Structure formats: C-alpha cells, structure tokens
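*Asks:* curious how this folds, go ahead:
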Amino acid sequence: MTNHAHSPPPAMTSLPRITPAATPRSVSATAAFGGGGPGCDTPRPSGRGSKNGAATSYGPYPPPELTSTWNHMKFPGRVNPLAPPPPMRRINNSWETTPQHWHNEKRRLMMQQREHERYHSAWAKPFYGPPADKEAYRRHYREVLKQQMSDRDVKLRTDFQTKVKESEAAVEYDRQCKLKDFQDFVKKFTYLKNFRDENKTFMETAWARDRHSKIMTDRYDREVMRYNPINWSGTLS
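*Replies:* Below you'll find the model as predicted:
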C-alpha cells in the first residue's frame, strides 16, 4: 500500500449531472420492470410484490437510479496505526503513529466531503433543477404516499384477519373448555350417583340381613323356651 501521509489530498471533482437524458423512472416502476439506473445493481423493493403486500422500507429521494452515477474517485484505504505498511513500519512500541492517524483523518474528511456534496447536490435538483427532476421528485412522493396507503390498508386487513382468527381460536378454546367441564361434571355426577346407589344397596342388604338374623334368633329362643322352659312353675312372666 502506498503511503499517503505527506501527499496532498486529491482535489474534489464536481459530481456528474444527476438527471439522465430521459425522464427518470420511479422506484416502483424500476422495481416492477426489474431494472435500475446506471450503476444500480439491485433496485429498492416497492412492496407490491412482497408476500403480504406491504413494503419493507421506503427509499428516500432521490432513488438509486438518480444518485448512482458516481465518478469513480478512489479513496485511500484505512491504515492501522499499530501496524502501518512499509516503509512506515513500527520499530518498537514507543514509535509515534502521527502520520498514520493523519492519513486516516484525511480519508475521513474526504469521504465526509464527498457525502456532503452528494447529498446537497442531489437535494438541490428537485427544487432548482430542470422540470424533469421536479416532476420525478413529485412523482416519487405521490407513489410513496400511495404505496404507504396501500400498505396501511393491507396491514389493517391483515391485523383484522389475525384478530378474527385469534377470536375464533379463543371461542373454540372456550367451547372446548366448557365441553370438557360438562363432561367432567357428568362423569363426576355419574360416579357419585353410582356410589350412592351402591352404598344404599349395601346398607339395605345389611339391614335385611340383620332383620332376618334377629327374626331367626328370636324364633330359636322361643322354640328353646317352649321345649326347655326356665320357669317350670310358670310364676315368671
């Protein structure tokens, strides 16, 4: 890597004309027809071809096809002050790194100047440029507004459908819970009823057995008293 520590910064060249020869297409039209401006690799998504119909993002103005015609000015790469390239290689830990930091600072300033010029040059065109730029500016915001309205409508419809599905799921879950509670109640009622009936049958059987046992015991006692009386003289009642 060449050393740019003491070389003067390259002169800032004016940006090329942003407005193309023909009327520029909007972001939606560019995305719909699958093409971009010069130097534009991937157009911004307009959102109309997305899965749910809502745009993921709305690109700022000017769109890429108006701002991608850059001059190919190369900027020096960033230098690591702790490991500068030859011949500015560090000798020891106490070696000063002022030239390397100055190189990175100049690089940062040049890139800031380029972005500043690009931003303000691009934004001056819709207000002070030819009618094609002004119309492209107004068309862009009209289409973005229409797209936002369409996306909002899609979002409201999607949210409404989601809420309807949630409500239906909640109603179905409540119905299933009520049905389960009713089935549990019927099961418990049947179990308690059978338990009551079995208990009643068991008690009635026990009572009948006790009555029969008492009757048989009394009959046996009477027969014993008849054939083997304790009171031979009949004085005891």
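
*Asks:* contacts and neighbour counts: CA atoms only from here.
*Replies:* Fine.

*Asks:* the helices in this protein, which residues?
*Replies:* 27-33, 64-67, 98-128, 131-227 (DSSP state H).

*Asks:* of the ones you listed, which stretch is the most buried?
*Replies:* Burial of the helices of the chain is given as mean neighbour count (mean count of other Cα atoms under 10 Å); helix 64-67 ranks first at a mean of 23.

*Asks:* compare with the first, here's sequence two:
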Amino acid sequence: MRVLIVEDDSTLGEAISRHLQKQGQAVDWVADGALADRVLAQQSFDLIILDLNLPGLGGERVLEKLRRRDDPAPVLILTARGQVEDRIALLNLGADDYLTKPFDFGELDARCRALLRRSQGQARDLLTLGNTELDRRACEVRIDGRLVELAPRELRLLEVFMSHTGRVLSKTELIDHLYGFDETPGANAIELYVGRLRKKMEHSSVQICTLRGLGYVVKTPSS
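*Replies:* Next up, the predicted model:
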C-alpha cells in the first residue's frame, strides 16, 4: 500500500519509513507541511501518517485542506497532545485516528491495519478468496492451508489484487500502490511481479487475468 509520512523529526520519520518499507509498503516521507499539501493535491495515498507541529504549514491545516478536496484517504495523527479536547477537535476536523507520542511500533502497525481495513470495508486482517488466505497481520499467504513464501512486494501486490476483486487495475495504479516517489520502477516491473506472483500462486483458485491495453483483474472461483 502507498503510505505518506508527514513528520519533521528526522529520526522518527526515518524510523517509521524504514519500519513500513521492511513490510513491503511503498512509503513517501516529507518533513514540511506545505510540501505535504502540494504532494497530497497531486497524488493519492492509501494511508497518511500526519504529525501536527510542522514547518511551512501545520498538520491541522494540512488535514483541513485534504478534506476540503474530498480526499477520503485515512489519516492517522501523531500527537504529543494528551487532552481529550484536543483529540476530539482532531477527529472533528477529519482525522480517522490518533496515536500519542511516544508510541510502540506494534500499536502503530495495528492502527494502520485497522484504518486500511475500514477504508476497504473489511472487518478483519484476514483476506480470503477461494482457497487462498492472506493474513495482513502475520504477512503470510496460505493456499489450501499451506504456507506460500512471497517476497514483501509480491505480498503487497497480492494484497492490492485481493482488496480490489472484480475491478480492473491499470499498471499505473499498481505502480502508485507499490512504489514511492524515490523509486523508479522499470517499464516492465509490474509485468515481472505479476508473472512471479502467478507462478507462486499456480495452485490458487484466484486468477490474475490480463486485459490487454487495460491492466489486470482478479477473478474468483464464483466469477
């Protein structure tokens, strides 16, 4: 999934970025509120992790402008403010959740997964299609109960497909989900990953079908 981190503390921003990248997430990190606003006006994200005390433009203003553009991306606020009134104000402004500093990375992961589930209309971390299960919490894929070893980016690609069954996904959309601004995937990167994923998922009842000139669509056994 594509995640934007807006945090001016370089130590914390880099730590969160590396933590999510190890999970195969596509991560962009900016340290300035005004830059974050410009990025968000041009690029959509699956999740935004937003600090409040930012140079250029405060986090509250970034959030307010995001919602005025009717951008539905879930926003997790990082805040040192512990007052109930502050948290209520943030939620009323359009935040989906908040995490008080300092925090544990396990809780960060749990809250990120919960926001992604909610935005995708799912109740659990377990995605199931046919004989295939993807556990987002454990980062594991099983076919007929047997564990299938996938590289982090292959797992995230499968997650995108299983979260958008029946919908045609173009290569551009897939690149937007899987790569950050600092990454430059080759022209055939998506084809290569889809090919590897199909090979490893050959016993799965979930089919990744190519629509020439359009992209890919996942078909389930009932399709």
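
*Asks:* and the TM-score between these chains?
*Replies:* Superposed pair, TM-score by TM-score structural alignment, normalised by the length of structure 2: 0.20. Supporting alignment: 72 aligned residues with a Cα RMSD of 5.6 Å.

*Asks:* in what helix or strand does the residue lying closest to Val141 of structure 2 once chain neighbours are set aside lie?
*Replies:* In this structure, Val141 of structure 2 finds its nearest non-sequential neighbour in Leu134, 4.5 Å apart by Cα to Cα, 6 or more residues apart in numbering. For Leu134 of structure 2, the enclosing helix or strand under DSSP states H and E is strand 132-135.

*Asks:* which strands and helices lie in contact with that strand?
*Replies:* strand 126-129, strand 140-143 (3 or more Cα pairs under 8 Å, 6 or more residues apart in numbering; DSSP states H and E).

*Asks:* recalculate using a threshold of 10 Å.
*Replies:* Secondary-structure packing of strand 132-135 of structure 2 (3 or more Cα pairs under 10 Å, 6 or more residues apart in numbering; DSSP states H and E): strand 126-129, strand 140-143, strand 146-148, helix 152-163.

*Asks:* in JSON lines: these, plus mean neighbour count and distance to Val75 of structure 2.
*Replies:* Shown next, in JSON lines, are these (neighbours: other Cα atoms under 10 Å; distance: least, Cα to Cα, whole Å):
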{"stretch": "strand 126-129", "mean neighbour count": "17", "distance to Val75 of structure 2": "22"}
{"stretch": "strand 140-143", "mean neighbour count": "19", "distance to Val75 of structure 2": "26"}
{"stretch": "strand 146-148", "mean neighbour count": "13", "distance to Val75 of structure 2": "32"}
{"stretch": "helix 152-163", "mean neighbour count": "20", "distance to Val75 of structure 2": "19"}
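
*Asks:* may I ask you to name the longest helix in structure 2?
*Replies:* For structure 2, the longest helix by residue count, based on DSSP H, is helix 105-119.

*Asks:* what is the orientation angle of it with helix 152-163?
*Replies:* 30 degrees (axes from the mean of the first three to the mean of the last three Cα atoms, to 10 degrees).

*Asks:* report the buried residues of helix 105-119 of structure 2.
*Replies:* Residues Leu108, Arg111, Cys112, Arg113, Ala114, Leu115, Leu116, Arg117 are the ones in helix 105-119 of structure 2 that count as buried (16 or more other Cα atoms under 10 Å).

*Asks:* could I get the residues you listed as CSV with distance to Lys171 of structure 2?
*Replies:* Compiled in CSV, those are given as follows (distance: Cα to Cα, whole Å):
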residue, distance to Lys171 of structure 2
Leu108, 30
Arg111, 29
Cys112, 25
Arg113, 24
Ala114, 27
Leu115, 25
Leu116, 21
Arg117, 23
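
*Asks:* quick one: Gln147 of structure 1 from Leu156 of structure 1, how far?
*Replies:* Gln147 of structure 1 sits at a distance of 14 Å from Leu156 of structure 1 (criterion: Cα to Cα, to the nearest Å).

*Asks:* follow-up on the earlier one: what is the nearest of the buried residues of helix 105-119 of structure 2 to Gly215 of structure 2?
*Replies:* Proximity of the buried residues of helix 105-119 of structure 2 to Gly215 of structure 2 (Cα to Cα) peaks at Leu116, which lies at 23.4 Å.

*Asks:* ok, the closest one to Val75 of structure 2 distance?
*Replies:* Distance from Leu116 of structure 2 to Val75 of structure 2, by Cα to Cα: 10 Å.

*Asks:* try Tyr193 of structure 2
*Replies:* In terms of Cα to Cα, Tyr193 of structure 2 sits 29 Å off from Val75 of structure 2.

*Asks:* looking at these two, which is more packed in?
*Replies:* Each of Tyr193 of structure 2 and Val75 has its neighbours counted (other Cα atoms under 10 Å); Val75 has more, 24 against 16.

*Asks:* so what's that one closest to, chain neighbours aside?
*Replies:* Ile48 (4.8 Å).

*Asks:* the one you found sits in which helix or strand?
*Replies:* strand 47-51.

*Asks:* between the host helix or strand of Arg61 of structure 2 and strand 47-51, how big is the angle?
*Replies:* If you go by DSSP H and E, Arg61 of structure 2 is part of helix 59-68. If you take the same axes, to 10 degrees, helix 59-68 of structure 2 sits at 150 degrees to strand 47-51.

*Asks:* helix 59-68 of structure 2: which residues count as buried?
*Replies:* Applying 16+ other Cα under 10 Å to helix 59-68 of structure 2 flags Gly59, Glu60, Val62, Leu63, Leu66 as buried.

*Asks:* okay, those residues in JSON lines with distance to Asp28 of structure 2 next?
*Replies:* JSON lines is the format used below for the buried residues of helix 59-68 of structure 2 (distance: Cα to Cα, whole Å):
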{"residue": "Gly59", "distance to Asp28 of structure 2": "16"}
{"residue": "Glu60", "distance to Asp28 of structure 2": "20"}
{"residue": "Val62", "distance to Asp28 of structure 2": "16"}
{"residue": "Leu63", "distance to Asp28 of structure 2": "17"}
{"residue": "Leu66", "distance to Asp28 of structure 2": "17"}
